[in-house]
Every structure is written in C-alpha cells, then in structure tokens.
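Chemist: Prediction below, plus the sequence it came from.
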Amino acid sequence: MIKKFDKKDEEAGSGSNPFQHLEKSAVLQEARIFNETPINPRRCLHILTKIIYLLNQGEHFGTTEATEAFFAMTRLFQSNDQTLRRMCYLTIKEMANISEDVIIVTSSLTKDMTGKEDVYRGPAIRALCRITDTTMLQAIERYMKQAIVDKVPSVSSSALVSSLHMVKMSYDVVKRWVNEAQEAASSDNIMVQYHALGLLYHLRKNDRLAVSKMLNKFTKSGLKSPFAYCMLIRIASKLLEETEGGPLFDFIESCLRNKHEMVVYEAASAIVHMPNCTARELAPAVSVLQLFCSSPKAALRYAAVRTLNKVAMKHPSAVTACNLDLENLITDSNRSIATLAITTLLKTGSESSVDRLMKQISSFVSEISDEFKVVVVQAISALCQKYPRKHSVMMNFLSNMLRDDGGFEYKRAIVDCIISIIEDNPESKETGLAHLCEFIEDCEHTVLATKILHLLGKEGPRTPSPSKYIRFIFNRVVLESEAVRAAAVSALAKFGAQNDDLLPSVLVLMQRCMMDSDDEVRDRATFYMNVLQQKQKALNAAYIFNGLSVSIPGLEKSLHQYTLEPSEKPFDMKTVPLATAPITEQKTGTDKLPEKLAPSRQDIYQEQLAAIPEFQALGPLFKSSEPVQLTEAETEYVVRCIKHTFVGHMVFQFDCTNTLNDQLLQRVLVQMEPSEAYEVVQHVAAQSLPYSQPGSCYTLVRLPEDDPTAVSCTFSCAMKYLVRDCDPNTGEPDDDGYDDEYVLEDLEVTVADHIQKVLKPNFSAAWEEVGDEFEKEETFALASRRPRRAGACATRAGRRRNHAGDREKCG
C-alpha cells in the first residue's frame, strides 16, 4: 500500500511491484527515522508499509531486531496524522508475536480506545486485543463491554470481532459479555448484528439446547441483517444434520421468500445440500434457483447454475424442469455460466438430446479455460455411463478435444474418459485405442504417454489386429524420453508374450532396444528378451503379465533397510508384505497426482508393529483385519480389536479408550483364553490410559504348527488394569490404586483372517500359470443362479511355499 501524492509518483509506478527488491536490513536501517524529531508522517508511513510487506512475504525477523523496530515505532504515537496512526495499529498486530514487551503500547492503545476520535477507536480495539493475553484481559474487560454496545457501528463491530478471536484463549471471561452481545444483536446496523450473532453462537455452540433457544428467538423476532440471516440458516442446517426438526426446516424454507437475494440463495443452497432431502423438500429450492437463472446479474446466474449442477448429480429428475432455462444459458456471454449450464444439461437431458448438446458444446469449448473444459469432460464421462450407445459420438468429440491445446490436467481428464469408455464398452476398444495412439504421437506429458502405453500393452494384444499397434509403440522407443521408452519396451513384451505370430518381430525390436543409451531401457529389453525366448506361459505370466504383488512402499522400506545393513545374503522378496488393494484406474481428472505413493493401511500397521521389540522377529505382516468392537459404544471402557496375521503368529491389537473422567488406568492388557490349540505367548501392556485418550495394548499368539487346518478359534477376553482415582477437574491421580478387570465380548479368528487378495492384473495368464497338474474338472447343475466369478487368493499356507491349488470348472 503506497499513498501517492502527486502525478510524478503515479508515473514512477509503471505497473510493477515497487517492493520486489526490498532487503530487510536496509528497511530496518531506515526505521531509525522513527526516532527523529519532528516526525515526518509521509516517510514513516512508507517505511511501515515496507515492514508489513516483508512480514506478509514470510521474511523472518529476529526477536531483537523486531523489538528494536517495534519500540522505535511506538514513538510515532506522538504524531496526530490519522493515516500514520492507523498504519501503526496494523504494524502492532503484525509484530505482536515476534517482538518482546509489546504491552508497552497498552496505555497508548487504551487511550485511543476510550478517546473521542472514532476513527482511532475501532482499530485501537483490534490492536489491543491482539497483544492482550489471558492475564491482562480482565483489566480491559470494562472497556470491551462498553465498546460492544457503543453507538458507533465501527467501534461495536471491532469489539465484537475481537471478542470472537479471544473466545479461543479466554472463553470464561468472554462468556461474561453475553448480555452486551445480545444487546448488540438488536442493533439496526447490519454488520453489528451479524458480528453479535456470530459471537453469541460461538459462546453457545457446545450447548445444543442454548443454540436451539437462540435460533428460536431470532427466527421469531426477525433480523435486519442479511448476513445474520445467512448465518442463522447455516446454524439451522447444522442442527438439521444431527436431528430432524420441522420448525428448523420451515424457517429455512421461509427464507426462500426473503427480500435479500443472498438470503434466498443461502436458503436454497442449504436445502439442496441436506442429506436425505426428498423431492418435495427440494422442489421450492429448485424453483428459486430456476428464477435466478434468468437474473440480469451474472453472479446470481452463476451461483444458480453451479448449484443446479450439484443437484443434478444426485437428483437429475428434480432439475429437468429447469432444462429450458439452462438451454438459454448456453449462449450466455459469460463462458463459465455457459459451461456449467451445458454440463448440467448433459446430466439431466435425454438420450435423444445428446447429439444436439454435443454440437452446442463444440461451438464454444475452445473459448473456455482448462478448468471448465475438465468439467465438460467429466460430464461427458458420466453421460457415457448413462447412455453407452452414444459412445461413438462422445469418442469423436473427445478425440477432437485431444488435438486442441491444453494443460496436463485437461489432457489427463480426456485420456481417463476415453479409457473409461473403452473399459465399459468393448465395441469401442479399437476406436479408442486408435485415438490414443494418435495422441501419443505428439504427447508432451510423460505420465500420460506411459499410461497409454500400459493400456496398449494390456488391451492391444487382445484386439483382432494387434500388429497395427506395434508401430506406434516402437516409435516411442525411437523418439521419446527414457521413461516413455522403458514403458514402450514393457508394452512390446506383452504383445510378444500373448501373440505367437508377432513373437519373432517383437524379438527383433527387443534386440534393437538392447542398444539403447538408457540403462533402464536396456535392462528391460534384455530381461524380456530372455523371458520371451523361453516360450513358457508360466514365465510370461509371472514376469510379463503379472508384476510384483507386493506393497511398493513396503518394498521401498525393505530395500532401504537392506542397504543400511550390509549382508552377503541376497535380498529376500518374501520379507516384503503383500499389496492389499487392487490397482484401479482413475476415471475422473479432478484428483491431483500424488507426489509420492502413499503407504497403505497395512504398510502403516507393519511399521507400527516393527517398532515394538517383541514383534520384530515375526517377519512380514500378511494381513490386518478390520476393527472388531468388543464393547458397546456407551460403556465406560470402549475396546476394539485389530487382528494382525503373520506366518506363524497372530498379534491382537486392542485399541482402548477410557470414558471415565475420574479414573486413570495403568498397565492395561487384555487376557485371552483360546478354545483351540492356539498358544498365548506374550502381552504388551498400555502403560497409561488417561480419560478420553486412546491407547493400545497387544497380545501375541502362536498359531498351531502341528495342525495347519486349525484356522478357526474363539477367544474369551478380559481387560485387566490398575485403577487410580483422580480429580475430574485437574486430572491429578491418587497415590494408591487397585487392580480390576473388565470382561469383553468373545473374539473369533476365522478362515478370512488367513486369506489375502493377490494382485493379478492378467487373471487368464495367472490361471494358466497354475498348470494342468492342479486342475480338476467336474460338472455341476447350477439351477437358475449364475456362477460367481473366480477370485485369486493367497493363503497363509501359500506364504509357506505351498503353492498348490485346486481349479474347478463349472459347466
């Protein structure tokens, strides 16, 4: 903020940032001018602006230098220049946390706060409350109460907003100002009333009955502030999420007839976002939004069509009545409104209107931003799922969009949409793959190129003419970057593994790839070359079609640990936990690409258990179950169990919560008594369990080795602990305690705890990999039921190198 005083100052600005080359040391040196007499308001104002700019840019000020500048700035209170004084208030607020002894300006601020200059009073209150802590608040309590009910709106609003900030640190003190806040809530000024209502709500939000009474009072008496009405609507909506309340919904519905447009829109938005909203309840809100669609104000039209777009996702039939108004918005001069209108129509229109809508989109899609193009692509994707027979129209439109200029997110949304069409409509596979092949010929995004090459390797060999894709793939080996070339080599290998006729050609191309300049490309080509030359289906399935079925974050950690501890033994892949979730493609382009692959739930458990010395020798974690509740939710102690399965052991993790505020539990463990041949080996207790702070204890159980079929067992469980009574207010426990126990529900171990999903991207290849040795063919009569799809499972026994399995064919 620079105050310009004459024409030459304006011309000197020339549109650039005058502070972009500021140095902190130079600015602090300039700040010494604050000590000069007489004070030069203009120069001091400029220096304060520089200091605030540096603070807002994240420049670090040391405590000493900040304190020196702050003390020098306090001398500026001797000046009567209004602009300089208000800039001092801003600087105090910005430097409150980094300077020492900021309370030195308390007297000056209090003087301004209670003075006759209204222009000083509001900013002084804000600055004073910014530097006031809990111990000082009572000293200015009287002034704050007076300011809240002050007749000057700016002073009252400043006091209310400052009180709202201080609720977090001094709730008990601010709570005593409720009467003044209620008086301010009846003010004629719209902002004072809004701020007063906000303070009242934050003081009562933990008391549902008090909030209900406040709502009842203001809904009956009425408000003058549209901002306050909007806040009341939001409070009522929050209460409606927890309980069903007819009067609350009636109030929100009545706001649809308010004279202020913002209140009407807030009420409509609240209704359409309510969970389990019926068509009858939705109708008045949709009618209001329909009226806004024809408003002369662009902001209202945008808000209406954006909200209708969200309604169309869950209740498309409710928006059908607005189709005519939405079609009129397609030609709106504001392209953001036109885009939202067309995407809403795509969700609500009939199959016969698809062709017409696609032509209308084509007329303006080049004029909108990438952000809205992504919205259009997402709507087309949803439409393809709704009307699969229209996939050819969609595919042609998407292919044209691929040729247009655009950023990564836009292109990724189109590619994902085409891939989803290919997956949902087998007859569109060849057309879709042809469009994607054309796209990677001139694709500047490595991520998209590798993704498409992976798809070509997966789907291309299954098409009637797989050879036509080889040229596109090998062109990537010749023309692209290292990552894309490596992905192309992997795709070529899949063609050779699945098509015997193409194998000789693929081997020739692999030989060329072995001369590549990049190590990764050469290594992949050499590896696939040797595998393909063996001509064995089992090898192809294991090393080409189906990749590693282990957790990638887990593999990374295991390899890192292996490099930290030099060993002559080769790295053992069996020490890496299995991947637990199937690999799925993203079907929308809204999600950002993760910077790093996030660890799965099982990876997190593996790391937590490995940190406990008693479990470090158990090996890789095979599976973790979903939590099992062992108590009711309303009991004094809440306990749930997670079963962790290892090769020869099971670890039972008991997550316990103490809901009694007058007790402290110590040395908490769960005693388990098995009904079968399972053996309890060790307990790891939770040392302390304070009120409402969850803690975990563990029980280690050895699985029966002599009877591999004994996979099911029932455990009777009892939680044992030392109880120490404590003061509910302070949490201080007594010196003495006593032992006690709490009986829990029985816990069952079932077959499902020993079975884990295995990632098999190419199931047919995995099926053939098993071989005829384990095949068993029988005929069954299935009546009218359809047979379930076969699933790929690995059992704990399989992790013990027992890979035998039975296959049954149903006919």
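Modeler: Perfect, thanks for sending it.

Chemist: C-alpha from now on. contacts and neighbour counts both.
Modeler: Noted.

Chemist: Which stretches in the stretch 701-811 of the chain count as helices?
Modeler: Ranges of helices within the stretch 701-811 of the chain are 763-770, based on DSSP state H, counting those that start in this stretch.

Chemist: The stretch 451-600 of the chain now?
Modeler: Using DSSP H, counting those that start in this stretch, helices in the stretch 451-600 of the chain cover 468-479, 482-498, 503-513, 519-534, 537-540, 552-564.

Chemist: Dump the ones you listed to TSV, plus mean neighbour count and distance to Val119.
Modeler: Formatted as TSV, those follow (neighbours: other C-alpha atoms under 10 Å; distance: least, C-alpha to C-alpha, whole Å):
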stretch	mean neighbour count	distance to Val119
helix 468-479	17	69
helix 482-498	24	64
helix 503-513	18	77
helix 519-534	18	70
helix 537-540	19	81
helix 552-564	15	60
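
Chemist: okay, now the one to match up with it:
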Amino acid sequence: MYKRDKKDEEESYGNPFAKVDKTSVLQEARVFNETPVNPRKCSLILTKILYLINNGQQLSTLEATDAFFNMTKLFQSKDTTLRRLVYIGIKELSKVAENVYVVTSSLTNDMNAKDDQCRPAALRALCQITDGTTFQGIERYMKQAIVDRNSAVSSAALVSSIHLARTIPDGVKRWANEAQEALNSDNVMVQSHALGLLYHIRKSDRLAVTKLVTKLIRSSLKSPYAICMLIRIAAKLIEEEGSGSDSPYFDFIESCLRNKAEMVVYEAANAIINLRCTSPRELNSAISVLQLMLSSSKPTIRFAAVRTLNKIAMNHPNAVMACNVDLENLITDSNRSIATLAITTLLKTGNETSVERLMKQIASFMSEISDEFKIVVVGATRALCAKFPRKHTVMMSFLSSMLHEEGGYDYKKSIVETIISIIEDNPDAKEAGLAHLCEFIEDCEHTTLAVKILHLLGREGTKTAQPAKYIRYIYNRLILEKSPVRAAAVSSLAKFAAHCEDLLPQILILLERSTLDTDDEVRDRATYYLNILQAKQRSVLSTYISNSLQVSIIGLEKALHGYLQSAAIDPDSALSSFDIKTVPLSTGPQFASESSEHKILNGGQKAANQGTGPTANQAMEKISATRQDLYSEQLASIPKISSLQLGPILKSSLPVELTESETEYVVQCIKHVFKDHVVLQFDCTNTLNDQILENVTVSMEVPDGFTVKAVVPAEQLAYNVPRSIYIALEIDPDLPDYSLLSANFSSVTLKYTVKDCDPNTSQILDDEGYPDEYVLEDLELAVADYMQRVSTPDFPVAWDEMGEENELDETYALSNFKTLEEAIKNLITYMGMQVCDRTDRVPDGKTAHTVYLSGIFRGEIEVLVRAKLAANMDGVTMKLSVRSPVPDVTEYIVSAIA
C-alpha cells in the first residue's frame, strides 16, 4: 500500500483556495463558454467564485453580470454536481448582477424535470430572482411544488414562499389552500414549513391566527418541529392577549411538557419561563422538566437545560435551588460550556453554608477552562459576595489565587475590578482586599491594572488602621516599574502624606529621590507634590491632593484647544491665564457593553485572548464622551443657540416625560443649565402614521426672572421620526433672590400645523393643513437642575474648612417615607448632589444614619450637606445642615427642601 509522506499529509490539510485571486478567477470563468463543457474544471472555477463571495470579496455590477452570463452557459451540461453549483451561483450573483431574469425559463424547466436532486435547488434559485414583475409566471409552478409528493421539493417550495412573502405578501396569500394541504403531510419538515407559511400569511390578522392555533392545538401534529413553532405562536398570543395561565393556549403549552420529543419538552419549558404572567406553580413545573434534562446523555440537551436554569436564576434564584445537586454533578462535565453555566447558576442559587464547598469545587476546575469562561465565573462570584458579605474572606482568597494563575489582560482586569467592588461594598473586606491587590502588583505584567491598584491604595489605604504597611509596596513600584506606574506611585504616596502626618517625613524623602527620575512625568509629579506637602497647609493639601480634578477630559481638551486658537489669533488674549472653571465637570462616561455571561447564554462564544500582555488599545482605557459633551456638540450645531455664546453646560437633566408614552404625540424635555441661561430641549415624536406636523413649537408661561432669548421650532414631525424643539432662556443677572431660580413653567402647549398624509408612502394629501395644539404637563426647575455632582474624598476636612459661620440647620418630618433607604434615595435625587464616603448605604438593622453630600451650585459655589436621619413610627425625621461660602445659597437650599 502506498503510504503518504508526513509532510505531504500536513500540506493537504491547508486551504486550497487561500491564494485565490479575484481577477484571475473571473478570467478563468471564460472556460464556461467552451463546448463541450468540462464539468470537473468548471465546478472547480465556480467553487472558487463562491469561495470569494462568501469570504467578503466584493464584485462590481459589471464583474458579477459577466460571471453570471458566463455561468448560464453551463445549463447545457447534465452533470448533477455542476448543475447544483450553478443554482448556488445564481442565488449569490443575482444580488449584484443585472438582467438575471433571463434564466427564469431554464430554472422553470429544471424545477419541473424528473431529476429529484436538482428540483429543490432549482426552485430555491428561481424564487431568489423572482420579483413582482415575474411573479405571475411562476405562481402555477409554485402551487404545484408546495403539494408535490417529493418532500424535499415541497419543503423547498414552502421555505421559498416564506421568503417571497416578505416582498410579495399579497401574491403568496393566494397559496394558503396549498399550504393547508401541505400541513397534513406525513413528513415532519414539510409539516413544520407549512405551518410557518400559514402563520406568515395570517400573522397580520389576529383572528385568523387565533383560529389557526385553536384548530391545531386540538389536533395531533406529528412533527416535533411544527409543535415547537406552534408553542411559540401560542406563547405570543398569550402575551398579546394578557390572558395568563387561564388561557387554553397555556394549557396546551403545559401539556407539551409531557411530549415524547425532547425538543418539544424544552420548547414548552422555555416558553413558560419567558411568559411574564407565569406564576411560581407553573414555573416549578417547567423547572422540574429542566432538572430531568440535566442528567441527559446528550450534551445539547444538558446545555439547553442548564442555560435556561441560569436565566431563571437571575430573577428567581430560590426556585432553582431544588436543582443544585444535579448542577453540582455538572461541574465536572466534559463540555466546558455546560460546566461553566452550572457553576454560575450555583453561585446565584447557593446558600451561605455551601459557599466554601462550592469555592473548592470551582477552584479545581478553573485551570481547565478558557479566559472567557473564567470571566463569567468571576462575575458570578462578585454577585455571590454581594449576596453573602460575611463570606468575603473565602471569596477573596479564591479570587486572589486566580490572580496568580496564568491568564490574559481581560481576565485579570475582571478579577481586580471584582475585588475593588467588594472593597467598596463591604468595609470589613477592605484590608484583606488591599493586601491581595498589593501582592498582585508585585509581579503584575499589566501597566493599566498596576496604575488602577495604586490609585485605589491612595484612596482607600489612607483610611485603614495601619496605612504605613502599604508604603513598601508603593515604593517598590517606584524602583522596579515602567514610567506610568512610577508616576501613579508618586501620586499615591502624596495622598498618604496628605492624610497621615506621621508618614510625611519618610514620604518626603522618597519623593525627593523621584525628582531625579529619568522620566519627566515622574519628576514633575514628584516636584509638584513636594512643594505642596512642604507647605503643610491643610486647605492646600485638600484642594490639590485629596480632591482630584473632576472635569470632562474631552471638554478639557476642547477648552484648551480653543484657548490656544484664540491666543494664536489674538496674542493679547494669551496674557489672561486659562480658567479651569470654563471646563464642564465630568458626569461619567456612557459605556455600552455586553457581559461575557450574556454572550455565553446566547451561544456566542469567542476565542479568549491567551496573550500575557494587553494590546495598545487594551492598555489605554478608552475615554468616552459624557452626556454634557454630546449635548454641547448638539447645541453648538444650532446657529440660533450658538450665537448666544452660552459657555459650557453646567448640568443636563435626565429626560422629563411631559406626556404619557401611549399618546399620539410623545414629548420629553431635557433641561440644559448654563451659568446665566437655561436651554429647554423638547424631544418630540409623532406616533400617528396618517399625519405630518409642520412648524412645531412649544409655548408656555415664563415666570419672573427668566426671559426668552431664542426659539428653534421643528420644521416637520413625520411618523416615528424624533425631532427637537429648543427654547433658550436668560436668567435675570440682577435676580434679587436665589429662590426665584426654582421656577414652574405652566400652560406648556405643543403648537403645530396638521397635514394629512398617506399612511404607506407618507405623501402629504392636504397641502394647506390646519393649526392645532396639544397640552403638555407643566415643567419645573428645581435645586437639582443647578447642582453639579462633585465628589469630596475627605468630607470631614472639607466640612471643617467651610466653617460653622456658613452653616444653617433645619429639622424636617418626612412622613411620606417609612424607611431610611427610601428617604435617602429621594433626598439625593431632589438635591442632585454627590454622595460622599458611600454614606447612602444604611447598615442592616440601623434606625439612624448620617449622609454626606457635596456639589457645585451654578458652576462656582461649593455646597456641602450633612443629613442626619432617624426612622420612627411616624416616618423619618431629618436634621439637615448646609454649608456654603455664600449665605444666600445656603438659605435657598434649606428653604427649597421645606
């Protein structure tokens, strides 16, 4: 026997089309014109063309048309393999090529031929090139194909009909009788596809769908695929009707839990848990079925069951606890997707006594899975630690051991962020967590993570019982690490020196050494902090070390760019220094991300990055625009608004609903507050498809202290296309009393011209129209609209610096609130201020609590609030103390709450 060389074997496993070039392949396609046709050669060339198309290679219209017409010459060959490749080629090229209808007759002949292998493929290709102009020519053939005795032909016709129903719905509706006949087929796929077509034909008519489902749930469909589809349709009807478990459709779905086919049983269980009206009893019946599936011999069944139980555990963890024993058996499953989902489900449903045992089981398993699955487990551990805070020692040790194992940047980042969140949520875990992170940075390969941990040490390490023990770890970074880490270490040391006077002499020595560093960033920071620390002034330390710069990075960049541009145009303006107060404060970036667990739950598993170090993009955290930055750009693009030169936005409110969400016109208002102006942005949506509104504006009664400076109407409000209306108001600069800032805008009315239009084409039918108006809710400006959230890391120091002479106290009886948590939440919302030292969290069992708040009023006046709350039988009593450098502001805030 001939034995192939090992090298030849390895080469044979390569991709034979890896070096295929589009130009050369299209030239080779001329072979299609040769007579007689060489099937083998033509099949290879056609395969190359299909390979290029399916790998994203774009063909121009001319190239696609030439290749298409060359390919049509292959119809003269009787080779079955080549003919089926031609059908695939027609489907792919018809999306780009022109005049593809020329092959209609050839495909129609093949569709009606006796070759059962080619008929389904020819039928699918024919439907791909059919449009409204050629539809009538194939209608008779399609009706015959739907009821064809050959199940492959019938299925192909039904599936193609479903696709055609999206573009030619009225034509396909005429095939309902044939689809109904196909529904009685003995073939399971034909029956399923027939039901799909019938539903597509009738889905716009709820009564017709109801009749269809009612009839079918009484009959016995043989196809498990058709039953699964029927379950989905029935579940949709239950949701639309809001009938709940009393519906006969629900009884049908529940009866399917006892079906012989596993896919039907799973589909029924999945439908029940996804219904909003499902009660605990019905949920338990679905969970019982899923529990049996956990011991199935088929990996797909086990995966489906554990994935669904994981989903249930997010909202109903107690209901899944009955499955914990079976889930524990899956931790050692050979399929790592199943094992990971089993672990995360157990972490959500486990009780406090089982945490240690569970952690030991997981620890033995972690080394065998990829980073992506590890990240999912870390996320579940974070949730478990929040659920059982007393078990933080066990979970911290588990996370610490994971930190010292091999893994990529994303994996290590998730662990570090989890430990940080545990430290922030649980004061008892602070010292243990900081100790674990200190050990990690001794051999951390990721610059970004080292900088993050050093920043945390500077913020939290100073508040521990023995802050001196962290200095060694920080100093090691000064002598062993890269320049960004050394710079972060200098900043961290400065914070320790600012808060711990006994450590100041030693830290000054370390900082003096850093002034000789090779990197200018490190030298500059060390010199800067040395000068501040040597001054030994408490207020200076608080301003320049303890309180970090809290401005928008993008806003700062724009402000500096504008300052440099104005200096280049007008050199005299460069004499005035840059004012940091012109930069808007940061309100937090708007991130949009998908959790790794969500990806795994939906089967979207990507290969994890196994590299030891992050890429450049990973190392530098992406800076996203804040809401203020986005709104600033939006307002700057409107000439009427930008001409007022309003300056930076101080505060943009969340959208305030001025109408119900179900009304014909939906209006929201966003309040943009500037130093001396307020811009009201009314976001409007027209939900009526037979009307277009033109010249849309908002009128209202403007209270004293405000003057309308500009109005920007919406020229047109088409159906479901949001548009914005702007009203710019100037605040009276001579306002005698701050209390007038709290204003109520009454008689708010949407005014417009209504024009009737065609619901389908949106073409205006009435050119003149008629004026109309729509009354909106009143609008209010309150304290929170003028207040910017600014964190004060060392609140007691800032409070003492403000002084008692600027303090006002008042006591309030908050009878509307029964708990401290409710009262604190409403206070924070009303004041619009930043919570300091996480004082919004009330320890369990406490009936008295103190909250610290800080903010900047109208962009320049610092405000500090200390609220002492006590719960009693009559509600909550609050003693509010407010300090501010401006007595009128202090008085305004105290009176505003009253």
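Modeler: Yep, it's here. Not measured: the values here are computed from a predicted model.

Chemist: For Lys217 of the first structure, find the nearest of the helices of the stretch 451-600 of the first structure.
Modeler: Smallest distance to Lys217 of the first structure across the helices of the stretch 451-600 of the first structure (C-alpha to C-alpha): 56.2 Å, for helix 552-564.

Chemist: neighbouring contacts of the helix or strand following the closest one?
Modeler: Using DSSP states H and E, the next helix or strand after helix 552-564 of the first structure towards the C-terminus is helix 601-610. Residues outside helix 601-610 of the first structure that contact it (C-alpha atoms under 8 Å, 6 or more residues apart in numbering) are 551, 553-554, 577, 580, 615-616, 620-621, 623-624.

Chemist: just these now: which is nearest Gln586 of the first structure?
Modeler: For the contacts of helix 601-610 of the first structure, the nearest to Gln586 of the first structure is Thr580 (17.9 Å; C-alpha to C-alpha).

Chemist: Roughly how far does whatever residue of the second structure lines up with the closest one sit from Gln550 of the second structure?
Modeler: In the second structure, Thr580 of the first structure lines up with Thr587, judged by TM-score structural alignment. Thr587 of the second structure sits 9 Å away from Gln550 of the second structure, going by C-alpha to C-alpha, to the nearest Å.

Chemist: Show me what stretch 709-716 of the first structure is in contact with.
Modeler: Contacts of stretch 709-716 of the first structure (C-alpha under 8 Å, 6+ apart): 672-678, 704, 744-751, 754.

Chemist: can we see that at 6 Å?
Modeler: 672-676, 746-751 (C-alpha atoms under 6 Å, 6 or more residues apart in numbering).

Chemist: same check, this time on stretch 652-664 of the first structure
Modeler: Against stretch 652-664 of the first structure from outside (C-alpha under 6 Å, 6+ apart): 636-643, 690-692, 694-699, 723-728.

Chemist: what about the most centrally placed residue in the first structure, distance to Gln536 of the first structure?
Modeler: Nearest to the mean C-alpha position of the first structure, by C-alpha atoms, centre = their mean, lies Asp591 at 9.3 Å. Distance, Asp591 of the first structure to Gln536 of the first structure, by C-alpha to C-alpha: 40 Å.

Chemist: just to revisit the earlier point, top of the contacts of helix 601-610 of the first structure by neighbour count?
Modeler: Lys623 (27 neighbours; other C-alpha atoms under 10 Å).

Chemist: counterpart of it in the second structure?
Modeler: By TM-score structural alignment, Lys623 of the first structure lines up with Lys651.

Chemist: Identify the residue nearest Val376 of the first structure in space, chain neighbours excluded?
Modeler: Thr343 (5.8 Å; C-alpha to C-alpha, 6 or more residues apart in numbering).

Chemist: State the next helix or strand along the chain beyond the helix or strand the one you found falls within.
Modeler: Following DSSP H and E, one finds Thr343 of the first structure within helix 335-348. With elements assigned by DSSP H and E, the helix or strand that comes after helix 335-348 of the first structure is helix 354-364.

Chemist: which strands and helices sit next to the helix or strand following that next one?
Modeler: As assigned by DSSP H and E, the chain's next helix or strand after helix 354-364 of the first structure is helix 370-386. Applying 3 or more C-alpha pairs under 6 Å, 6 or more residues apart in numbering; DSSP states H and E, we find helix 370-386 of the first structure packed against helix 408-424.

Chemist: and the helix or strand just after the helix it packs on, which stretch of the second structure?
Modeler: Counting by DSSP H and E, the next helix or strand C-terminal to helix 408-424 of the first structure is helix 429-440. Using TM-score structural alignment, the residues of the second structure aligned to helix 429-440 of the first structure are 430-441.

Chemist: next one: the matching stretch to chain centre, how far?
Modeler: On the basis of C-alpha atoms, centre = their mean, to the nearest Å, stretch 430-441 of the second structure sits 31 Å off its chain's mean C-alpha point.
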